[in-house]
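Engineer: structure here, sequence nowhere to be found:
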């Protein structure tokens, strides 16, 4: 098991190199290498998920240097779940990009795509805060290229703002690491958790300051108020398929908060995160309702649904964390699904792009209407899909918080707003257009409807259905993962060598 833990980091690195070799000639081989490697990555991650489900925390020490002196990769239930989610999403996006020829609008789509996976998987596996920073930078550098893929003035403007915001975040990340290292003398997360509990009173204030600054950086990645303004323009400015992959990016910030909050900082940021998440939820769905383009609408929906997740995380209790973990894959898949449906709308409609306006009818309109309806149910959290179950779990779990009246009001009101927003957009795009205008010449006629382009979106929808049907086993897994997250002593015993004396 130890060597296999490194595969999610090594495989994308090799696949990126191989696909780069075919960037000019035989590009279909490069695309095949990328898709094949992603499918293999999903299979490996499923094996790791099965091993993590036993409760054993797997460790891989690079260069055989033990923690806290060496670099270690740590696989537990949380990390395994994030690996599988990332690989499943990446497989759908890579196939969609190939079927729609997005990967042929520039030379380096698949190499950048694989380096993005390398950074994501490394961030989920690393047991060291500095290497978390390194993997953050890897995935961010790859995301800069993917964001600009296909060129255009709008993408360039959004890309510049995206780069500036993340450079500021990276700078603050390094400052926070400097503070924490200066106080504890380590950046290994397990070692820092042990040393933090024994800090003298004079160092505790500086340690808390470093922890809050680090949490603010993660909140920036998760687009939490007031650090959320970069996301709508960046995600609506890039290609919808790229934005679908980026749906996991906000979850990297959420993952980092989940990983470090209970382990190192004992949930100290919770009292600040809850009001920020509530405000983000309200602003996210307000922007969702006001949006006039589907990409902007989905981007704001992603902000709002991520805020629902972070409200549960910020309670920092086992039951609420389990509910958040169940909702995490749902909101990621739902937002990615809607971005892919938006891309199909742009390609099949033939006029007006993704603008929420009445247009002439077109071939495939009924298919898109059905997919959009399913996406609306998913993102709004309506039955029968898993979003409804996730919201119910969060509502029940947050009853123990003093913030529960505000949490309940915000979630229920924003759910209603989401339903109204989807009803407005759906009636304009699919109901009015089908009866009020003649067929569009741009997409009708002899051209066959490319239904195969809808297969990746269908795959994501199937995953949400599976998450619903298997709600019992999935919830049990998430409860076990939540318990493991809060068991600091067990994590430290697994990562640190016996000579450290942890747990003895």
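Structural biologist: Yes, it's here. Bear in mind that the values here come from a model prediction, so they are computed numbers and not experimental data.
Engineer: contacts and neighbour counts: CA atoms only from here.
Structural biologist: OK.
Engineer: how about the helices in the stretch 301-450 of the chain?
Structural biologist: With DSSP state H, counting those that start in this stretch, the ranges of helices along the stretch 301-450 of the chain come out as 318-349, 365-380, 386-397, 404-426, 433-436.
Engineer: which helices and strands does the helix or strand hosting residue 133 pack with?
Structural biologist: Assigning secondary structure by DSSP states H and E places residue 133 in helix 129-148. Secondary-structure packing of helix 129-148 (3 or more Cα pairs under 8 Å, 6 or more residues apart in numbering; DSSP states H and E): helix 109-125, helix 153-184.
Engineer: another one to put next to it:
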């Protein structure tokens, strides 16, 4: 039986879903009320996520079976340290973003807040689901909402970028379904815990078909994570949409990274028989290429939004190097860097929105222009974002990269990893310095006609940078906690036992 308190596990999914429906049906013509409801609901999500994080911190993996149907026959949600960490990160990021959007961006098109809440529903569901097919379902919910958010406000450039984004993700969805079909045809199940039990038992004659399905899923997750050569959709999409949407999208690439960890750590990880580590040889080489390409794109960027988008690609390369180690040290370092890059990247996108509004016709192009109102403050915030994203001391980007470099010592590719991460950091420093000089150093006298800095959006940027600083100051205890998170995420037996029961855990040989 499901304990009454365990019903709170489903709130991160149903709360934004119900809020979105209410916003559409009851408040579709009342933007101010939509803002109030959306901010309150997102703040409630922060509270729920914090409570779930506290529950998961005791080390227990909890399974919620909808309708009390036993796994693997029913829909199951699973809460562990990893999913709880990402739920809390999503909620905190979403609260900062929705506050920024309420400063006026949400009024440039229709239905921003319903789409925003549906987006949160899809992201939270992807982090909680214990079933590969329902992972596909939540991916689609997340992507459909992101289509609307990406195009919110309209414009030819945004429409062009939106077409590319929709096309690549529709293709990825088709590949996802084919991969899911192959896996189900061989194993007869899509429950992740049940797959972890059955994959090692697959007959040798069916192993090739199952591996094909596993690699097709990897292609889909790599697309979501913007892994080279499946990254090309990201720069135009992130640079082409509005600042708060791009900031929220910072968590979407992390959904792809999470799916790689969950599926290839649990189902196709150590203990999966002949299919163990099916995708592992591909991750680190592709991640290093992603880092190189992201750095090159950053150096050639002509706008601040382009620079931020390529910084995302570079950060995903660094993150996926850590994920590709598929051990506890690499994953814990990657998780620390994941939180850092999400907060710092979102702050840069929101800051780019303020710069674009403040510079008038020059927008966020990296060219000299009349000084904007509040240039000194914005320049200081850009400097902090640059330090964080490049990985210079003393902020958390530096600590995260040091952790990843230390964890990479166990890999045979460690010389390449060290050389490319350090070289990329140096080159990114030059790229950010060039951008900062063009935006804040080479500007002319104040035009006197620019808009005043909006207080509420500026507060959202300050909040994200304050969280980045807090993440730096708490690095010691956070690293210890993430080490436990990584060990639990890679422990197949604990997950299988929580979902299928202790008998299945014993049957799996763990």
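Structural biologist: Right, received. Where do you want to start? Just so it is clear, the structure is predicted and the values come from calculations on it, not from any experiment.
Engineer: now what about the TM-score between them?
Structural biologist: TM-score of the superposed chains, computed with TM-score structural alignment, normalised by the length of the first structure, equals 0.97; 497 aligned residues with a Cα RMSD of 1.2 Å.
Engineer: and the helices of the stretch 301-450 of the first structure as TSV, adding mean neighbour count and distance to residue 142 of the first structure?
Structural biologist: Output for the helices of the stretch 301-450 of the first structure, formatted as TSV (neighbours: other Cα atoms under 10 Å; distance: least, Cα to Cα, whole Å):
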stretch	mean neighbour count	distance to residue 142 of the first structure
helix 318-349	26	18
helix 365-380	20	27
helix 386-397	22	30
helix 404-426	18	32
helix 433-436	15	39
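Engineer: and these as TSV, adding distance to residue 203 of the first structure?
Structural biologist: Shown next, in TSV, are the helices of the stretch 301-450 of the first structure (distance: least, Cα to Cα, whole Å):
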stretch	distance to residue 203 of the first structure
helix 318-349	28
helix 365-380	44
helix 386-397	34
helix 404-426	34
helix 433-436	65
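Engineer: between those, which one is closest to residue 451 of the first structure.
Structural biologist: helix 365-380 (8.8 Å; Cα to Cα).
Engineer: how much does the closest one stray from the second structure?
Structural biologist: Helix 365-380 of the first structure: mean distance to aligned residues in the second structure after superposition is 0.4 Å, counting by mean Cα distance after the TM-score superposition for the first structure.
Engineer: the second structure: matching residues for that helix?
Structural biologist: Taken onto the second structure by TM-score structural alignment, helix 365-380 of the first structure occupies residues 375-390 there.
Engineer: now do that stretch: everything it contacts.
Structural biologist: With contact meaning Cα atoms under 8 Å, 6 or more residues apart in numbering, stretch 375-390 of the second structure is reached by 311, 315, 341, 344-345, 347-348, 351, 355, 393, 395-398, 425-426, 428-429, 432, 436, 440, 465.
Engineer: again, but for stretch 115-133 of the second structure
Structural biologist: In contact with stretch 115-133 of the second structure (Cα under 8 Å, 6+ apart) are residues 12-17, 19-20, 38, 75-79, 83, 86-87, 90, 94, 134-135, 138-143, 145-146, 148-149, 180, 190-193, 252, 255, 258.
Engineer: corresponding residues in the first structure for it?
Structural biologist: Stretch 115-133 of the second structure covers residues 112-130 of the first structure once aligned (TM-score structural alignment).
Engineer: buried set for that stretch?
Structural biologist: 112-130 (16 or more other Cα atoms under 10 Å).
Engineer: what angle do the helix or strand containing residue 80 of the first structure and helix 318-349 make?
Structural biologist: Per DSSP H and E, residue 80 of the first structure falls inside helix 77-99. Inter-element angle recorded for helix 77-99 of the first structure and helix 318-349: 0 degrees (by axes from the mean of the first three to the mean of the last three Cα atoms, to 10 degrees).
Engineer: how close does the counterpart of residue 21 of the first structure in the second structure sit to residue 18 of the second structure?
Structural biologist: Alignment note: residue 21 of the first structure maps to residue 25 in the second structure; criterion TM-score structural alignment. Distance of residue 25 of the second structure to residue 18 of the second structure, computed by Cα to Cα, to the nearest Å: 11 Å.
Engineer: look at these two and report which has more neighbours.
Structural biologist: residue 18 (15 against 11; other Cα atoms under 10 Å).
Engineer: so where does the more buried one fall, helix or strand?
Structural biologist: Going by DSSP H and E, residue 18 of the second structure is part of helix 11-26.
Engineer: who does that helix touch, helix- and strand-wise?
Structural biologist: helix 31-56, helix 112-128.
Engineer: the longest one to helix 112-128, inter-axis angle?
Structural biologist: For helix 31-56 of the second structure against helix 112-128, the angle between stretch directions is 10 degrees (the same axes, to 10 degrees).
Engineer: quick one: list the elements packing against helix 31-56 of the second structure.
Structural biologist: Helix 31-56 of the second structure sits against helix 11-26, helix 81-101, helix 112-128, with contacts defined as 3+ Cα pairs under 8 Å, 6+ apart.
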